[in-house]
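**Q** Here's my sequence, what's the structure:
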Amino acid sequence: MPEQFPLIEVPLDAPEADEDLGTKEKFWFRHHDLGRCLFKKARPNTGEDWAEKIAAELCELLGLPHADYELAVYNDENGIISPSFLPSQKGGILTLGNEVLARIVSNYPQDSKDLSQHTIDNVFNAIGDASVNLPIDWTPPERISYATETFVGYLLLDAWIGNSDRHHENWAFISLQEKIYLAPTYDHASCLGRNEPDSKRKSRLTTKDAGFSVQAYVEKCNSALYARVGDKKTLKTFNAFCEAQQRHPDAARVWLNNLARVSSNDTLELFECIPSNRISQTAIEFAQKILELNQTKLLDTLV
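**A** Just a heads-up that it's a prediction; the model follows:
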């Protein structure tokens, strides 16, 4: 049995400042080894903590730049902590995707009423600006030279893990010393079927009804990206990656080759590092099946 991931106890007097972004209860605090960290409470029976941790470890297997996450406990409540990925040097500023797009897309909405301008083309145009550099202190794989090529990897990750939350605040730029960098990928808790109750997971794993199978489940996974302005529905995560693949086929091939090197044993070992009181065996089997099915479908595009 692999050694379990470390569990960080957050002191009761740790909170320094609340974080308003997003819907989860969270606060910033300073950890003696990790520096400035964000604690995010995991809502009961949602799997938000283990999903975030596993997603970060899967990023590591793919070679993607990513926010780090550690399992944590605060006031007897489960959660996750993430060290700030802003450079410690004074002046590092995070600019979220909605702010980026508002500068270059006419009448880009700042609310959630109509986000159909959050299109693949608008996002790639923004990231493709010549001033946007690769993520800070990240060594890219061979043949990955641009921020756009890196973002192709983010979309491959989304399609692999079933991340439905790549909305316009879940990608960003970092400004530092008059330079702009793509932020590492972050905030992946909406993945791997982590919110499904075990009863439904078990049914999907064993059913002979194709419409209720795990395969049917993964095929319904929507991204938060649109194909065209005015569309009523977002792209599926797989189709969002395919759109990126059409625009940057060489980069897609790099990330697909990295994915091809990941085995089911590699991913199972990660799940076995999660304490059993945080994830059930059924949840592991369900998540493993999601990864297997999505990996196969993605690798079928490798030509």
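
**Q** only C-alpha atoms for contact and neighbour calcs from this point on.
**A** Will do.

**Q** would Phe39 count as being in a strand?
**A** Yes. Under DSSP: H, G, I helix; E, B strand; the rest coil, Phe39 sits within a strand.

**Q** what's around the residue nearest to it when sequence neighbours are not counted, how many residues?
**A** Of all residues not flanking Phe39 in the chain, Ile81 sits nearest, at 4.4 Å (Cα to Cα, 6 or more residues apart in numbering). Residues contacting Ile81 under the criterion other Cα atoms under 10 Å number 30.

**Q** Could you report the separation of Leu293 from Ala102?
**A** Relative to Ala102, Leu293 is positioned 37 Å away (Cα to Cα, to the nearest Å).

**Q** between those two, which one's more packed in?
**A** Leu293 (16 against 13).

**Q** Do I have it right that the more buried one meets Gln215?
**A** Yes. Assessed by Cα atoms under 8 Å, Leu293 is found in contact with Gln215 at 7.0 Å.

**Q** My guess is His168 contacts Ala102. True?
**A** No. Under the criterion of Cα under 8 Å, His168 makes no contact with Ala102, lying 10.6 Å away.

**Q** So the residue nearest to Phe39, which state does it fall into?
**A** Going by three-state DSSP, the state assigned to Ile81 is strand.

**Q** How much space separates it from Glu52?
**A** Applying Cα to Cα to Ile81 and Glu52 gives a distance of 10 Å.

**Q** what is in contact with those two at once?
**A** Residues within reach of Ile81 and of Glu52 at once, by Cα atoms under 8 Å, 6 or more residues apart in numbering, are Tyr69.

**Q** what residue lies at the spatial centre of the protein?
**A** Nearest to the geometric centre of the chain sits His188, at 3.1 Å (Cα atoms, centre = their mean).

**Q** Could you pull up the residues touching that residue?
**A** So His188 contacts 51-52, 55-56, 163, 165 (Cα under 8 Å, 6+ apart).

**Q** one more, for comparison:
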Amino acid sequence: MMKVEMVTRKGRRGCLLKNFVKENRADMNSEGGALLANLVEYEELQESSLINNDLIDAGFRMIQHFKYWELIKSDFINMQIFDILIGNQDRHPYNWMLLFFNDGDVKFSPIYDNGASLGWRFTDEKLMTMVTDPAMNKYTKNTKLKAGLFERKSVKGKDLLVYINKHFPEECERSIQNLITFDMEEYSQFINSLNILSQAQMKWLLHIIPFRKRKILEWLGREEEQ
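**A** Below you'll find the predicted structure:
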């Protein structure tokens, strides 16, 4: 994850972002979309009429032709699980990056630009309603993601999860194990320590992440550790 500090300046909230390219001493970096655009299938995919599982399948068949796919596969799948957890609606191909090093090494960059998630457009009043709303299940199930593959199209998070679990079982399992062992108590303490959040935002964040975690495991037929 990119290192970020929340700050306020003259009454306005913002973020300070640490330059991970310099921090990792990379010689060059390039966004995923710029790299994938070299694939013949890329533009065809962006302009296609495919939807749902057909679109997911076409996207992953495309990226497997990417020369660095085997190097980034585990991190790319891990990013999908994370984005399903937070409901990130904007992980388009230009929202992830590769770092290139002088010795020829290539690495997936830290994850960045995660703002379009976690009910980011909801008012405090809406957040409080959503915490107790029976429609929360539908809201989570219908969450749409760009999966790091689509510029203007989106797919359901549940469909994406089921697909990667079937086609990339080893990588998916490693990510799911991280999710299963995620320390919710430490997460709760962290959220409660953020005085920059409103009470509604705190209650929402303390509710939505455990809820989404349970739904992800439920979709895969798994159980949480007790």
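
**Q** From Arg9 of the second structure, how far off is the aligned partner of the residue nearest to Phe39 of the first structure in the second structure?
**A** Aligning on TM-score structural alignment places Ile81 of the first structure opposite Leu16 in the second structure. According to Cα to Cα, Leu16 of the second structure stands 11 Å off from Arg9 of the second structure.

**Q** cool, and Ala34 of the second structure?
**A** 34 Å.

**Q** quick one: which of those two has more around it?
**A** Just comparing Ala34 of the second structure and Arg9: by other Cα under 10 Å the higher neighbour count belongs to Ala34, 12 against 8.

**Q** Are we agreed that that one is in a helix?
**A** Yes. Checked against three-state DSSP, Ala34 of the second structure lies within a helix.

**Q** Does it touch Trp96 like I think?
**A** No. Using Cα under 8 Å, Ala34 of the second structure is not in contact with Trp96, being 10.2 Å away.

**Q** what about the strands in the first structure?
**A** 7-10, 17-18, 26-31, 35-41, 70-74, 77-83, 93-96, 132-133, 172-176, 179-182 (DSSP state E).

**Q** just those strands: most buried one?
**A** strand 77-83 (a mean of 23; mean count of other Cα atoms under 10 Å).

**Q** Average offset of that strand relative to the second structure?
**A** Strand 77-83 of the first structure, aligned to the second structure and superposed, deviates on average by 1.1 Å (mean Cα distance after the TM-score superposition for the first structure).

**Q** can you list contacts of that strand?
**A** Everything outside strand 77-83 of the first structure that qualifies as a contact, by Cα under 8 Å, 6+ apart, is 34-42, 48-49, 52-53, 67-73.

**Q** So what does Lys236 of the first structure match up with in the second structure?
**A** Going residue by residue (TM-score structural alignment), Lys236 of the first structure aligns to Lys156.

**Q** residues contacting its match?
**A** With Cα under 8 Å, 6+ apart, Lys156 of the second structure has these contacts: 52, 141-145.

**Q** do you know how far it is from Tyr68 of the second structure?
**A** The separation that Lys156 of the second structure has from Tyr68 of the second structure, given Cα to Cα, amounts to 26 Å.

**Q** Let me know how buried the nearest residue in space to Leu149 of the second structure that is not next to it in sequence is, in neighbour terms.
**A** Distance criterion Cα to Cα, 6+ apart; nearest residue to Leu149 of the second structure, sequence neighbours excluded, is Pro93 at 5.1 Å. Residues lying near Pro93 of the second structure (other Cα under 10 Å) number 20.

**Q** Identify the residues contacting the counterpart of Pro93 of the second structure in the first structure.
**A** For Pro93 of the second structure, the aligned position in the first structure is occupied by His168, per TM-score structural alignment. By Cα under 8 Å, 6+ apart, His168 of the first structure lies in contact with 96-98, 118, 224.

**Q** If we use 10 Å, what do you get?
**A** When contacts are counted by Cα atoms under 10 Å, 6 or more residues apart in numbering, His168 of the first structure touches 96-101, 110, 115, 118-119, 123, 224-225.

**Q** for Leu156 of the first structure, same thing?
**A** 62, 162-163, 237-238, 240-242, 244-245, 252, 255-256, 259, 294-295, 298.

**Q** rerun that using 7 Å as the cut-off
**A** Phe241 (Cα atoms under 7 Å, 6 or more residues apart in numbering).

**Q** Next: the one 10 residues further on.
**A** With Cα under 7 Å, 6+ apart as the criterion, the residues that contact Arg166 of the first structure are 223-224.

**Q** What of Lys153 of the second structure?
**A** Residues near Lys153 of the second structure by Cα under 7 Å, 6+ apart: Lys146.

**Q** measure it to Ile81 of the second structure for me?
**A** Taken as Cα to Cα, the span from Lys153 of the second structure to Ile81 of the second structure is 18 Å.

**Q** Just the helices from the second structure, written as ranges.
**A** Listed in chain order, the helices of the second structure (DSSP state H) span residues 20-23, 32-36, 40-47, 52-63, 69-86, 124-132, 136-141, 157-167, 169-180, 184-192, 199-219.

**Q** residues in contact with the first one?
**A** Outside helix 20-23 of the second structure, the residues that touch it by Cα under 7 Å, 6+ apart are Met2.

**Q** Please point out which parts of that helix sit buried.
**A** 20-21 (16 or more other Cα atoms under 10 Å).

**Q** Same check on the fifth one?
**A** Along helix 69-86 of the second structure, these residues count as buried under the neighbour rule (16+ other Cα under 10 Å): 72-86.

**Q** same question, stretch 57-77 of the first structure
**A** Buried-residue list, stretch 57-77 of the first structure, by 16+ other Cα under 10 Å: 57-59, 61-74.

**Q** what does stretch 148-160 of the second structure give?
**A** 148-151, 153-160.

**Q** ok, the residues you listed vs Leu194 of the second structure, which is closest?
**A** Gly157 (28.3 Å; Cα to Cα).

**Q** Contacts only, for the closest one.
**A** 84, 143-145.

**Q** Many thanks, have a good one.
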